[in-house]
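>>> just coords:
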């Protein structure tokens, strides 16, 4: 592998990222953390008007320019109404199932600067009262409420505490780092991808490696609500690799212990040339990999293309079980992703400037005796 990835650093950064609530729309604190980390790594960066991060890695050549992108925002909730019983009705931020919200501990973030702890409960929560009705209640956000840890039994009490409609609700991660390399937590999507990018950048610096092309490290703040990388590009990027979660599930081919190259998601196929380039890098660098197709999924890349950017895009993934729920990833998968990011940044351009933009026929890599995982659904 072209770069040695420091797993201790990767896990340390990931732990700090997970400790900061960052539902879409409430990302200032997580942006500050990543900016501090970029300062430590001596990487120049700038913030967009909306608060996304555009970091710069000087390369051996100025053009064409590359980018690697991951998102800092997560799923969350928002107060929909203050209820007469002193509890809160909520709606989701992002797309996720209410069944993964039931029983969760949360923080309510008020405009006056106060935060309140609470628990998300179904409307019929007590088995001693409702008996079998507890199990018969459909899983839906309209059937949930937040019980706050205050002496609150009326809407007037909630108002006096400073709680208002539109206050953000962040969900605790319940993160756990196991000795065998598994990481369990909410919101590994996509803080695990952010940690992998930072670990790759550190590895390049420590090994004295310079990217082949000027490259941007992009950290977006609204992917979970569909905006993604639509607002962070400036028109000078030719190719962009998105880093996000792969799907560990039946009938999927994602590698739980390596990197997964996405061939297509719900927005369509990824760029054939760039994807083939990444597959070849996995071969050359002996990085364990799989290929997969995602049906109910989109990433920062889709938003960038929909915004009108004329760029090649690809998606590389770490293997994530129970995405948008109680997620799990293995550190080996994150290490593989970070290694591929480093190899990609140090690789030759797809095509020389001014050459045929669709390439010559011989430019397509032929993947033969590979280190690819056997099909996951065999």
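In hand now; what should we look at? Quick caveat, the model's predicted, so the values are computed rather than measured.

>>> make it CA atoms for all contacts and neighbour counts henceforth
Fine.

>>> Just give me the neighbour total for residue 126.
Residue 126 has 12 neighbours, counted by other CA atoms under 10 Å.

>>> before we move on, what about the one 3 residues further on?
When neighbours are defined as other CA under 10 Å, residue 129 has 10 of them.

>>> next up, a second structure to put side by side with the first:
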């Protein structure tokens, strides 16, 4: 299926664009370029949500959403020895970013690479290298610059509040495994860009008006709190399907979420998603995520009068170095296509 490879390519391209929450202008430029190629109308809201109008029916509009912001960090302070102290953007343990390469983006447009270490990184020097607590005080950025003091770093133009992005390390194996940071939710975003192309190419005949929305503040909890068009009656978040524990989900299937930490998703929508998955003849699971909440739930909290649902390709090791498989991307894309064909 040509469109599956298209989705995979888009996901890889998106993963390579740094976009920690609050620093999404570069990826927004990418979206503008892609949507202009497809010929659809779009708008960018004040809260930096990117909304695409795919047309078709006049009422009962449906909106699919994914988020383009990712986990990241900011410079909290500059240490006297020239190292940088971090403050997290989004929810993850510091152990998930230890020994990762990163980029610091200054307010005047400069970029500096570095590596994230714990403060006692060498087993030949420190007795507690393996046991030291991984927290804000013990994790730091070592810049790839000849700096020895706070003043040296300031001369580079680095200051508190500068954004820090982690190396995504995106890899597609010959066996179809896609490994990368930020598959949450670059996978969903790439799938929705491909769905837009499918609609443009008249591969399917949707029964309803369709919007796609890419949000910029999901990882901090308010991505879809504003900006949903007035004629939308249904929203479906296309995010990751969490894998692990006693969940049914795996990296080869599309996961349909029946309930997460925000409560149950709309009964009719979940039932219809299950029906579409069966008709599309794809591998799917129905799951309950204990420590998860989506942009669709945020929209409900914001007071939108809509029905809501959540699906996504199964992603292992969420908020770490994540992995999925091309099969899960294909299953998600086919489910969305079939869903749009249902009354």
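Thanks, I have it. What you see is a predicted model, and the numbers here were worked out from it, not measured in a lab.

>>> tm score of chain vs chain?
TM-score for the superposed chains, counting by TM-score structural alignment, normalised by the length of structure 2: 0.97, backed by 343 aligned residues with a CA RMSD of 1.2 Å.

>>> Tell me which residues touch residue 232 of structure 1, please.
Going by CA atoms under 8 Å, 6 or more residues apart in numbering, residue 232 of structure 1 touches 48, 52-54, 218, 220.

>>> which of those does structure 2 keep?
Here is what carries over to structure 2 from the contacts of residue 232 of structure 1, by both residues aligned by TM-score structural alignment, their matches' CA atoms under 8 Å: 48, 52.

>>> who wins for neighbours among the contacts of residue 232 of structure 1?
Highest neighbour count within the contacts of residue 232 of structure 1: residue 220, with 29 neighbours (other CA under 10 Å).

>>> mind listing the helices for the stretch 101-250 of structure 1?
127-130, 133-136, 155-161, 188-206 (DSSP state H, counting those that start in this stretch).

>>> hang on, the earlier thing: could you redo the contacts of residue 232 of structure 1 as TSV and give each row distance to residue 270 of structure 1?
Below are those laid out as TSV (distance: CA to CA, whole Å):
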residue	distance to residue 270 of structure 1
48	26
52	24
53	24
54	23
218	19
220	20
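
>>> Which stretches in the stretch 1-150 of structure 1 count as strands?
With DSSP state E, counting those that start in this stretch as the criterion, the stretch 1-150 of structure 1 has strands at 44-47, 53-57, 61-71, 76-82, 88-93, 105-109, 115-122, 144-148.

>>> Distance to residue 114 of structure 1 for the helices of the stretch 101-250 of structure 1 - can I get that in JSON lines?
Formatted as JSON lines, the helices of the stretch 101-250 of structure 1 follow (distance: least, CA to CA, whole Å):
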{"stretch": "helix 127-130", "distance to residue 114 of structure 1": "33"}
{"stretch": "helix 133-136", "distance to residue 114 of structure 1": "33"}
{"stretch": "helix 155-161", "distance to residue 114 of structure 1": "9"}
{"stretch": "helix 188-206", "distance to residue 114 of structure 1": "26"}
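
>>> hey, which of these is tucked in deepest?
Sort the helices of the stretch 101-250 of structure 1 by mean neighbour count, taking mean count of other CA atoms under 10 Å, and helix 188-206 sits at the top with a mean of 25.

>>> Now do that one: which range of structure 2 does it align onto?
Mapped onto structure 2 using TM-score structural alignment, helix 188-206 of structure 1 spans residues 183-201.
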